[in-house]
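1. structure, please.
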Amino acid sequence: MDELTSVFIQEGREQLQAMEDGLLQLEQQPDNHDNINSIFRAAHTVKGASGVIECHFIEAFTHKAENVLDRLRNGEIQVSSELTGLLLRCCDHLGRLMDVLEAGQAEPPAEVSAAGNTLLEELSAYMVTPEPSAGGMVEAESEVETSGGGVVNTDSWHISVRFGPHMLRGGMDPLSFLRYLTSLGEILALETIPDALPAADEMDPEACYLGFEIRLQTRATKADIERVFDFCRDDCELRILPPNSKLTEYLKLIQELPEDEMRLGEMLVRCGALTQHELDDGLSSQQSGTSDEPTSPIGEILIEQKVVQKEVVEAAASKQTRVQEKKAVEARSIRVQADKLDQLIDLVGELVIAGASANLLAQRSGQGELVESTSILSRLVENIRDAALQLRMVQIGETFTRFNRVVRDVSKELGKEIDLVISGAETELDKSVVEKIGDPLMHLVRNSMDHGIEAGDAREAAGKSRRGRVELNAYHDSGSIVIEVVDDGRGLPRDKILQKAIDKGLVQPTQTLTDQEIINLIWEPGFSTVEQVTNLSGRGVGMDVVRRNIQSLRGSCEVSSVEGQGCTFTIRLPLTLAIIDGFLVGVGKASYVIPLDMVIECIELNGQSNDRNFLNLRGEVLPFVRLREMFEIEDEYPARENIVVVQFAGQKAGIVVDQLHGEFQTVIKPLSGIFRHLRGIGGSTILGTGEVSLILDVQSLVQRNNRREERDMNSSLAAPRQGA
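-> Okay, the predicted model is just below:
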């Protein structure tokens, strides 16, 4: 694929996304003309660019869609749910056509072409113009130029013409031009101006002294009217002033001009407010001044010559300024392929490891100057690391906005009224995480809509608003990003979940479970409380896959629910999967890394029995886990042990270690697939000595402590009953 085509596909998809976003807003705001114009511009851009690369199957289809959008923005057709749905399907089809182009195929496959032909047939229904009645042309003209049902004579073109003295000598009849004007429309008023007539004894019978002030009602453009006087343009003074109704149209056309750098005069000509001849005259006047005089702006000259209104010039100047500012912003940014960024991150990771090795050797050498030099190098490497990682950080809002289309289509299919509310769209995280979180979010959102949100009648009967609500929230917390999927539906039915779990043999009928344990049963493989699985979702069907995909990103997914009020899924993810700040600890001869963002403090473990798994931390019970026991390290217990206090999702826990080595830049190396079932290990890294250190999965360690605490509590409660 050549570079031009690659750029078109990338930018074309962005235009299609902008078009889709605008169409989704269109149903909510049908009178927002700025939005309609932006939709049209997006389609127009795709059509023009596809013509440049000579991709005719995209150009032809987009042209038909553009025609319908043009009628929409001109008010010839009205916004409707059916039209919006059709245009959204056209966006989808254009996306498939771009897939065909990206695959290097000369023409779309038969099934794609057939789908496109079906859409074209539906589009053609919106291009049908009613048959004009008798005098239909006059009615069409007066439709634009009328108010209150009658012709407004003042709302017409005003033509001021002063014929030059050599008109008659050249064989031209001024009246013939006036008669030709009637072919464009209706002359409402005509006034002869005899100001140039000299005294009778000075009059030349072969000279022309006539001038006219004309009011013409027509749908022709300014250029069309000027062309009437082409043969005498150099021998007359001509001014054409548009009707008042045209002023708004010119302003609208200026706003719809492409986002290209154009001179002010060119913009006025493009929108029809100025003819090329008028612009040339204005430029000649601008250049005719002496070199000592400051040059007047072309806009002021055109206004002084009364060939264009001041409001139109100001609108064009404002548009020109906005385009220049936008181009200046775009000039400061460049597009970089994702694989190049990945390669940069890998190299920075190797630089971090090499820097750690150099720093360690410097410390061992005991040379003060070398230690100082390597410390400066370490600081610079850290800055390079942060800057490189920032390049891959993207806002999650782009992922969130895709769900506007999902919510619209699914709510239509289900016959429900559902609003999507997005907050925290500006929250940033690593691009690799964003790419992989889309599918799990899609499953959760569709579940909430299908089985969480009730039908409108059921919601009203429950005292709720008829319109359901699904929220997507994102925010940062303790070095992680938290994404919430919230609905105000019926919530999870605990009794039904428990009974289904008993029927499937997941729990025993005599087993006592907390509410949260019952809710967590939805994560079991194949678990569902739905009697009939729909093509959209089933609360629990595939939920184990959702959790597994999130855990593969070193994240977690929890659910909370209140029956009758709604359900909340909370996803926690690391900000990046590449390089993190770590806290290096040691147990025996082994070393481990704890993500620094989760470390709260370090304390000494004094006088604690080896069989106790909790301590009193300033009045707070702190459960802890001994890495020595967890990983079965057989070395003797050291004289002193330390506890690293960590926090995850608002829950604290302690990790008992032997040595505290301090902060450490950690390049995360994924473990092989044979270690995927390990609990408590999130990856590995390479130390400056070349040794491998394991990165602890704080999330699973905290959850392990919580489960142990619950088991100990249940055992202590059950012991008296057994003794009795």
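
2. going by C-alpha atoms from here, please, whenever you check contacts or count neighbours.
-> Noted.

3. ok, now how distant is Val313 from Leu264?
-> Distance, Val313 to Leu264, using CA to CA, to the nearest Å: 8 Å.

4. Leu264: what's it in contact with?
-> The neighbours of Leu264, taking CA atoms under 8 Å, 6 or more residues apart in numbering as the test, are 298-299, 313, 316-317, 320.

5. the longest helix in the chain is where?
-> Using DSSP state H, we find that the single longest helix of the chain is helix 338-365.

6. what's the spacing between Ile686 and Arg270?
-> For Ile686, the distance to Arg270 - CA to CA - is 63 Å.

7. I'd like the contacts of Leu264 as JSON lines, with distance to Gln367 and secondary structure appended.
-> Shown next, in JSON lines, are these (distance: CA to CA, whole Å; DSSP: H, G, I helix; E, B strand; the rest coil):
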{"residue": "Ile298", "distance to Gln367": "71", "secondary structure": "helix"}
{"residue": "Gly299", "distance to Gln367": "72", "secondary structure": "helix"}
{"residue": "Val313", "distance to Gln367": "72", "secondary structure": "helix"}
{"residue": "Ala316", "distance to Gln367": "68", "secondary structure": "helix"}
{"residue": "Ala317", "distance to Gln367": "66", "secondary structure": "helix"}
{"residue": "Gln320", "distance to Gln367": "62", "secondary structure": "helix"}
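
8. now tabulate the residues you listed in TSV and tack on distance to Glu145.
-> Compiled in TSV, the contacts of Leu264 are given as follows (distance: CA to CA, whole Å):
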residue	distance to Glu145
Ile298	31
Gly299	28
Val313	23
Ala316	25
Ala317	28
Gln320	30
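
9. after the longest helix of the chain, next one along is what?
-> Counting by DSSP states H and E, the next helix or strand C-terminal to helix 338-365 is helix 368-391.

10. and whichever helix or strand comes after that next one, how far out from the chain middle?
-> Sequence-wise, the next helix or strand downstream of helix 368-391 (DSSP H and E) is strand 393-395. Strand 393-395 has its C-alpha centroid displaced from the chain centroid by 11 Å (CA atoms, centre = their mean, to the nearest Å).

11. could you say what helices and strands strand 393-395 packs with?
-> Packing partners of strand 393-395 (3 or more CA pairs under 8 Å, 6 or more residues apart in numbering; DSSP states H and E): strand 428-430, helix 431-447.

12. and for comparison, fold this next one:
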Amino acid sequence: MNMDAALQTFFSESRELLEQMESLLLQLETLDEASRQESLHGIFRAAHTIKGSAGMFGLDYVVSFTHAVESVLDRLRNRQLSVSDALVSLLLQCRDHIAQLVDSAEAGNHDSTIVKAGQPLLAALQSYLVAGAAAETKAPALPVSEPPPFERLDSDDIASSECWHISIRFGRHCFRDGMDPLSFITYLKHLGDVVSITPLAEFLPPASEFDSESCYLAFGIQLASSASKQEIEDVFEFVREDSILHIIPPRSRLQEFVDLIEAMPQVDQLLGQILVTSGALTANELQRALQLQQQRSSSHQPLGEIISSTNAGIQPVLQAALDKQGKVRDTLVKEQKSLRVDAEKLDKLINLVGELVTAGAGTSLLADNLGDSALNESVSVLNSLLEAVRDAALELRMIPIGATFSRFQRVVRDIAHELDKEIELVINGAETELDKSVIEKIGDPLTHLVRNAIDHGIESPAVRAAAGKAEKGTIILNAYHDSGNIVIEVSDDGKGLDPELIRAKAIEKQLVDESAVLSREEILNLILEPGFSTAEKVSNLSGRGVGMDVVKRNIAELRGRVEIISQIGQGSTMRIILPLTLAIIDGFVIGVADEQFVVPLDAVLECLELKQQPDNPFDAPYFNLRGQVLPLIYLRHCLGVEGRYPARQNVVVVQSGGISAGLVVDCLLGEFQTVIKPLGKLFSKVGCISGSTILGNGSVALILDIHGLINTMTESEPQLLQ
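-> Prediction:
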């Protein structure tokens, strides 16, 4: 085995497990008991896997620290410790320290100072272990209220019977509660035929201990019925809590349960869920088995064994459920397997596909010029395959933004605690996919925006209560696609931005002249200027006038922009709009004079002919689009293209950010698979152009930035959009 490769795999998998630990820890306090136990098992497994793998490579300092964390987690999942805010915070710090130890191991410079930094954490963990052990020692041992076994029928006898076998031991206080045990047995006749009733005398006490007011009745009943197990159990509903009831299905019903389990969809479920869903086990029986498992937590007895011991007759169904569970989980494991590919190799593949697309466009143009129908058909098939290869290659670089969003759960929790604020983070659009390179670069800007929302946006609980708001604030992270762009929003329901305060601060810092006339949008955008801050005092979170200008610069480097929407007292939304930044996109080629341009196809709504009419001559600022005013952008004028007007012009209706406009062009040249080539730094400030591409004939065409064009129109003719 190549140990170096195996060690790198350990580092990579450890980081994934640590991210999983953090995500599960952040959810612990908000989960119900059943879900919390599942999460604790997941956290424990992650820590245990890291410890075991670290031991294989001799990383004893990782093993030692992780073992202490594992011990506390083991007490948590066995309910010997309770989940608290302080304990979750400690475990999050421990998770961070394990990450530092793994990073140190990967760097190859085992630093004793990092190990020493974990000593306070180990001491804190030890206090929980000692406290848990003391509580366990002081607490009296709880008697296991497991009932003595019922009438022991041979499992073969039960399986061969076509009757339901019911074992019922009535509660000791049944008579005192005014219940008549025989009335329940009589009622069974409404569900079917009572074949036999056998009294179970072994539960009668000695005559000297007999109490005339206590009930010692217990029966074994054979019932021939087509009713379900739940319906039979419901007969004893009024005495079920104090009585001990077992219901064993007939042979034919066992096979029916097995068939139902095998027909279940391929969804990962807990063993108890499978048995209850199939009808082989009732909800009450499952609850009782879970209680017994909890009482036997020290022995870690599997739930299946407990169910089997208390319901011997459903052994075939239990085995079928276990087999079903195993098959589903094996399938999921296979589906979750992934192949790690070096990023450089992936980029090389994307570049080669891009060149292939360009070559394919040239071949299509040559085939059209030759006019050979057979060749054209062959090229058409080739282009279809090229498009499929292109899409498949690009999907390799696309990853959901949800993982990036989830990291802010920890940021919000820690900073909110530091500022004594109550804040909930809501994530929408986690499935929205972005290019991996964009995901990597968007993290820092989002961190600045989230921290600002916590520090500046969300008020303290007292202030919120005085304003009639809920004491707990809300920050929303949202992502979605819009007209070929990716939109990421950071919203809060805080105090909002005050334009007057922002203007006053900007004048004070000499960012604008006092006599300047600015729109509301321009005033809000002043917070993106270097050196601007409205914080009254400097803290470790804000007040130094850096941050938002960094956000603006980083987003600009991604060819994106930042929009600010805010209402005083209601909150703010910071909207980041980014191009898809894919290497290859579907484009629509248009012509103006002798120049050709490409419009992202996602932004195109429709194409129309621009007719010259007395009330709408060429160069008119608008177009009547089915009764709606459509502002026009003349690319000839906007981009300074010289040349004669054609006899007929066309309008390409485009949309960006919810605003529609018409691009006036000379000709429409059709769809084209566009390989984006970035512009040099010389053209980085050109607002109307987002890139370039090489057409099939070898000429270069510029890719238009639709939002930039619409902004240009808005600045020059704002009344058209009112």
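
13. care to give me the TM-score?
-> After superposition, the two chains reach a TM-score (TM-score structural alignment, normalised by the length of structure 2) of 0.73; 579 aligned residues with a CA RMSD of 3.5 Å.

14. centroid-nearest residue for structure 1?
-> Glu398 (3.5 Å; CA atoms, centre = their mean).

15. map that residue onto structure 2.
-> The alignment partner of Glu398 of structure 1 in structure 2, by TM-score structural alignment, is Ala403.

16. list the contacts of the host helix or strand of that match.
-> Using DSSP H and E, Ala403 of structure 2 sits in helix 402-406. Contacts of helix 402-406 of structure 2 from elsewhere in the structure, counted by CA under 8 Å, 6+ apart, are 23, 427, 429-432, 439, 443, 477.

17. one more pass at 6 Å, please.
-> Applying CA atoms under 6 Å, 6 or more residues apart in numbering, the contact partners of helix 402-406 of structure 2 are Ala430.

18. post-alignment, that helix versus structure 1, mean distance?
-> Here helix 402-406 of structure 2, set against structure 1 after superposition, deviates by a mean of 1.3 Å using mean CA distance after the TM-score superposition for structure 1.

19. which parts of the helix or strand just after that helix are buried?
-> Using DSSP H and E, the helix or strand that follows helix 402-406 of structure 2 in sequence is helix 408-418. Across helix 408-418 of structure 2, burial judged by 16 or more other CA atoms under 10 Å covers 408-410, 412-413, 415-416.

20. from these, which two are the most distant?
-> Phe408 and Ala416 (11.7 Å; CA to CA).

21. shared neighbours, those two?
-> What both Phe408 of structure 2 and Ala416 touch, as defined by CA under 6 Å, 6+ apart, is an empty set.

22. near the closest residue to Ile240 of structure 1 other than its chain neighbours, how many other residues are there?
-> With CA to CA, 6 or more residues apart in numbering as the criterion, Ile240 of structure 1 has its nearest non-adjacent residue at 4.7 Å, and that residue is Ile159. Other residues near Ile159 of structure 1 come to 18 when the count uses other CA atoms under 10 Å.

23. go ahead and report the secondary structure state at Ile159 of structure 1.
-> Three-state call for Ile159 of structure 1 (DSSP: H, G, I helix; E, B strand; the rest coil): strand.

24. measure the match of Glu398 of structure 1 to Ser298 of structure 2 for me?
-> From Ala403 of structure 2 over to Ser298 of structure 2 (counting by CA to CA), the distance is 36 Å.

25. with Gln722 of structure 2 instead?
-> Taken as CA to CA, the span from Gln722 of structure 2 to Ser298 of structure 2 is 72 Å.

26. repeat for Ser35 of structure 2
-> 21 Å.

27. check the gap between the residue nearest to the centre of structure 1 and Val434 of structure 1 for me.
-> For Glu398 of structure 1 relative to Val434 of structure 1 (CA to CA), the value is 9 Å.

28. isn't Glu586 of structure 1 up against Gln659?
-> Heads up, residue 586 of structure 1 is Gly, not Glu. Yes - the pair Gly586 of structure 1 / Gln659 is scored as a contact, 4.8 Å apart, by CA atoms under 6 Å.

29. pull the number of nearby residues for Ser183 of structure 2.
-> 10.

30. pretty sure it belongs to a helix, no?
-> Yes - looking at Ser183 of structure 2 with three-state DSSP, it is inside a helix.

31. counterpart of it in structure 1?
-> In structure 1, Ser183 of structure 2 lands on no residue (TM-score structural alignment).

32. with Leu346 of structure 2 instead?
-> Checking TM-score structural alignment: Leu346 of structure 2 goes with Leu341.

33. then Ser539 of structure 2?
-> So, by TM-score structural alignment, Ser539 of structure 2 is matched to Thr534.

34. where does its match sit: helix, strand or coil?
-> coil.

35. Ile422 of structure 1 in helix, strand or coil?
-> strand.

36. who are the contact partners of it?
-> 471-472 are the contacts of Ile422 of structure 1 under CA under 6 Å, 6+ apart.

37. ok, 8 Å please
-> 400-401, 471-473.

38. re earlier: ok, the match of Leu346 of structure 2 to Arg335 of structure 1 distance?
-> Leu341 of structure 1 is 11 Å from Arg335 of structure 1, by CA to CA.

39. between these two, who's got more neighbours?
-> Leu341 (15 against 6).

40. doesn't Arg392 make contact with the more buried one?
-> Yes - here Leu341 of structure 1 lies in contact with Arg392, judged by CA atoms under 8 Å, at a distance of 7.1 Å.

41. overlap in contacts of the two?
-> If you check Leu341 of structure 1 and Arg392 against CA under 8 Å, 6+ apart, no residue is contacted by both.

42. going by neighbour count, list what's buried in stretch 413-427 of structure 1.
-> 416-418, 420, 422, 424-425, 427.

43. before we move on, what about stretch 347-367 of structure 1?
-> 348-349, 351-363.

44. and for stretch 495-506 of structure 1?
-> For stretch 495-506 of structure 1, by 16+ other CA under 10 Å, it's 497-501.

45. now these as CSV including secondary structure and distance to Thr84 of structure 1?
-> Shown next, in CSV, are the buried residues of stretch 495-506 of structure 1 (DSSP: H, G, I helix; E, B strand; the rest coil; distance: CA to CA, whole Å):
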residue, secondary structure, distance to Thr84 of structure 1
Ile497, helix, 40
Leu498, helix, 44
Gln499, helix, 44
Lys500, helix, 42
Ala501, helix, 44
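
46. can I get the residues you listed in TSV including distance to Val329 of structure 1?
-> Formatted as TSV, the buried residues of stretch 495-506 of structure 1 follow (distance: CA to CA, whole Å):
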residue	distance to Val329 of structure 1
Ile497	54
Leu498	57
Gln499	60
Lys500	58
Ala501	57
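
47. from those, pick the one nearest Ser478 of structure 1.
-> Ile497 (32.8 Å).

48. relative to Gly496 of structure 2, how far out is the aligned partner of the closest one in structure 2?
-> Here Ile497 of structure 1 is matched to Ile502 in structure 2, going by TM-score structural alignment. Separation of Ile502 of structure 2 from Gly496 of structure 2 (CA to CA): 12 Å.
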